[in-house]
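kindly generate the corresponding structure for this input.
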Amino acid sequence: MTEDIAELKKKLREQAHANRNAQTNKDELSANICAKFMALPAYTAAKTVMFYIDVRSEVRTRQSLPDALAYGKKIIVPWCNEAGELELFHLENMDELAVGMYKILEPKPELRGLPEKQCKPEDLDLVMVPGVAFDRHGARMGHGKGYYDKLLQHSRPDTPLVALAFECQLFPEIPMAPHDIHMDKIITEMAVYEGKGRK
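As a prediction, the model looks like this:
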């Protein structure tokens, strides 16, 4: 049974990657998706918001970060440490980012250890979540490494989890294990879908 689910997830992941890589107008669609995220009432209400920084063919967030920084909110971005865990960084300026390993834009190493730059998952009022594949009920599939699962488990129960995706990353159903976390919303270029969340 578990092997079947693993095989199904692998196929879905491959299909979602192929769909996402083939997606045209990524910049334009991403700007539209990010604008919808920043128009959410939960965004208006939040003091501390986590943005992910796009990698490869994900919905692009980096062009919307300067707007978010100018908006007077505390913007947090995640980065991956050597132990393969996500840590949170208080971003105040785009100059604090540099291209690191795997050509990923991340906080500069010399700034990461500064106490004023660190943040805990419990401090987040709204979390933007990337992913590989989703369904319209908020089920999410990542890269299978569990980076975000650990982070999301430690965020406050009242903090909305909002995923960004292209419509081509949505599938009728994503197999979920009991510990997997559903998103509260999924925003695509077409719609804002209401997910099951963590209820």
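
okay, CA-based contacts and neighbour counts for the rest of this
Noted.

report all helices and strands that the helix or strand residue 11 falls within contacts.
Using DSSP states H and E, residue 11 sits within helix 2-22. Judged by 3 or more CA pairs under 8 Å, 6 or more residues apart in numbering; DSSP states H and E, helix 2-22 is in contact with strand 133-134.

what's the neighbour count on the residue nearest to residue 139 when sequence neighbours are not counted?
Leaving out its chain neighbours, the residue that sits closest to residue 139 by CA to CA, 6 or more residues apart in numbering is residue 182, at 4.8 Å. Neighbours of residue 182 under the rule other CA atoms under 10 Å: 23.

give the contact list for residue 182.
137-140, 195-198 (CA atoms under 8 Å, 6 or more residues apart in numbering).

sequence B follows; please return its structure for comparison with A:
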Amino acid sequence: MTADLGNEKRALRAELRQRRRTRTTTERDTDTTALTATLQRFVEERQVRSLALYLSAPDEPDVRPFLRWAHEQGVRVLLPITREDGLLDWAVGDGVSEQQGLHGMPEVVGEVLSPLALGDVDAILTPAAAVGHDGCRMGWGRGYYDKTLGSMANRPPVYAVIFDAEYLDEVPREAHDEPVDGIITPSRIITFRS
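Here you go, the predicted structure:
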């Protein structure tokens, strides 16, 4: 990574974090309701029976109401567990049981499955800081999802869950950055490639 590219990513991440922190309660509630409906539509239209998701932190798009709905509908949801080696393990989540993970982020409590369990899902829904129009996903800098997605020979469709304003013309890209197949925002589903 060049110093300029690293600085560009850090500056963009800082700007995006600040935007997320200054959102009002009304904006968050409105987006959560809309995002839940959009995620439900994604699952129903694609007849998804199993997926990988994440437990959203307070500033992230809130996927928790959707997670509870998915559990009630019998959709099998795998949630990540961070590992010291930079990879992710997975566990089946119920939308309720959680603990604090390696980096202070919420993580699922459950029987730990290997990273290979990810190959059995119909779709992977990842967190992201932003996504460019070309499908380049920029995460928060730890590389967990890039490593996980980059290690999969046959991966299911991958969609980043972001706020509408985080769908940008472009984001800084490094060789290790894994693209996504689409995005899901409170207002829409966009597929880049299938």
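
against structure 2, what's the mean shift for the helix holding residue 11 of structure 1, could you check?
Following superposition, helix 2-22 of structure 1 is found to deviate from structure 2 by 1.2 Å on average (mean CA distance after the TM-score superposition for structure 1).

in a markdown table, list the contacts of residue 182 of structure 1 along with secondary structure, distance to residue 14 of structure 1 and neighbour count.
Output for the contacts of residue 182 of structure 1, formatted as a markdown table (DSSP: H, G, I helix; E, B strand; the rest coil; distance: CA to CA, whole Å; neighbours: other CA atoms under 10 Å):
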| residue | secondary structure | distance to residue 14 of structure 1 | neighbour count |
| --- | --- | --- | --- |
| 137 | coil | 21 | 19 |
| 138 | coil | 19 | 25 |
| 139 | coil | 17 | 25 |
| 140 | strand | 14 | 24 |
| 195 | coil | 23 | 19 |
| 196 | coil | 25 | 15 |
| 197 | coil | 25 | 17 |
| 198 | coil | 27 | 16 |
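
export those to TSV and tack on distance to residue 49 of structure 1?
Output for those, formatted as TSV (distance: CA to CA, whole Å):
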residue	distance to residue 49 of structure 1
137	23
138	20
139	21
140	20
195	19
196	21
197	18
198	18
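
hmm, back to that, report the distance from the helix holding residue 11 of structure 1 to the chain centre.
Mean C-alpha position of helix 2-22 of structure 1 versus that of the full chain (CA atoms, centre = their mean, to the nearest Å) differs by 18 Å.

the helix or strand following it corresponds to what range in structure 2?
Per DSSP H and E, the first helix or strand lying C-terminal to helix 2-22 of structure 1 is helix 26-38. Under TM-score structural alignment, the match for helix 26-38 of structure 1 in structure 2 covers residues 28-40.

quick one on the thing from earlier: secondary structure class for the residue nearest to residue 139 of structure 1?
Recorded secondary structure, residue 182 of structure 1: coil (DSSP: H, G, I helix; E, B strand; the rest coil).

mind checking how far it is from residue 50 of structure 1?
17 Å (CA to CA, to the nearest Å).

again, but for residue 118 of structure 1
Noted for residue 118 of structure 1: a distance of 12 Å to residue 50 of structure 1, by CA to CA.

and the two? Which one has more around it.
Neighbours were counted for residue 118 of structure 1 and for residue 50 using other CA under 10 Å; residue 50 has more, 23 against 15.

which residue in structure 2 aligns with that one?
Under TM-score structural alignment, residue 50 of structure 1 pairs with residue 52 in structure 2.

from residue 181 of structure 2, how far out is the alignment partner in structure 2 of residue 194 of structure 1?
Using TM-score structural alignment, the partner of residue 194 of structure 1 in structure 2 is residue 191. Distance check for residue 191 of structure 2 against residue 181 of structure 2: by CA to CA, it reads 6 Å.

more neighbours: which of these two?
More neighbours surround residue 181 than the other of residue 191 of structure 2 and residue 181, with 20 against 15 (other CA under 10 Å).

OK, contacts around the counterpart of the more buried one in structure 1?
Using TM-score structural alignment, the equivalent of residue 181 of structure 2 in structure 1 is residue 184. Shown in contact with residue 184 of structure 1 (CA under 8 Å, 6+ apart): 138, 160-162, 194-198.

now do 10 Å
137-139, 159-163, 193-199 (CA atoms under 10 Å, 6 or more residues apart in numbering).

and what of residue 6 of structure 2?
Counting by CA under 10 Å, 6+ apart, residue 6 of structure 2 makes contact with 141, 172-174.
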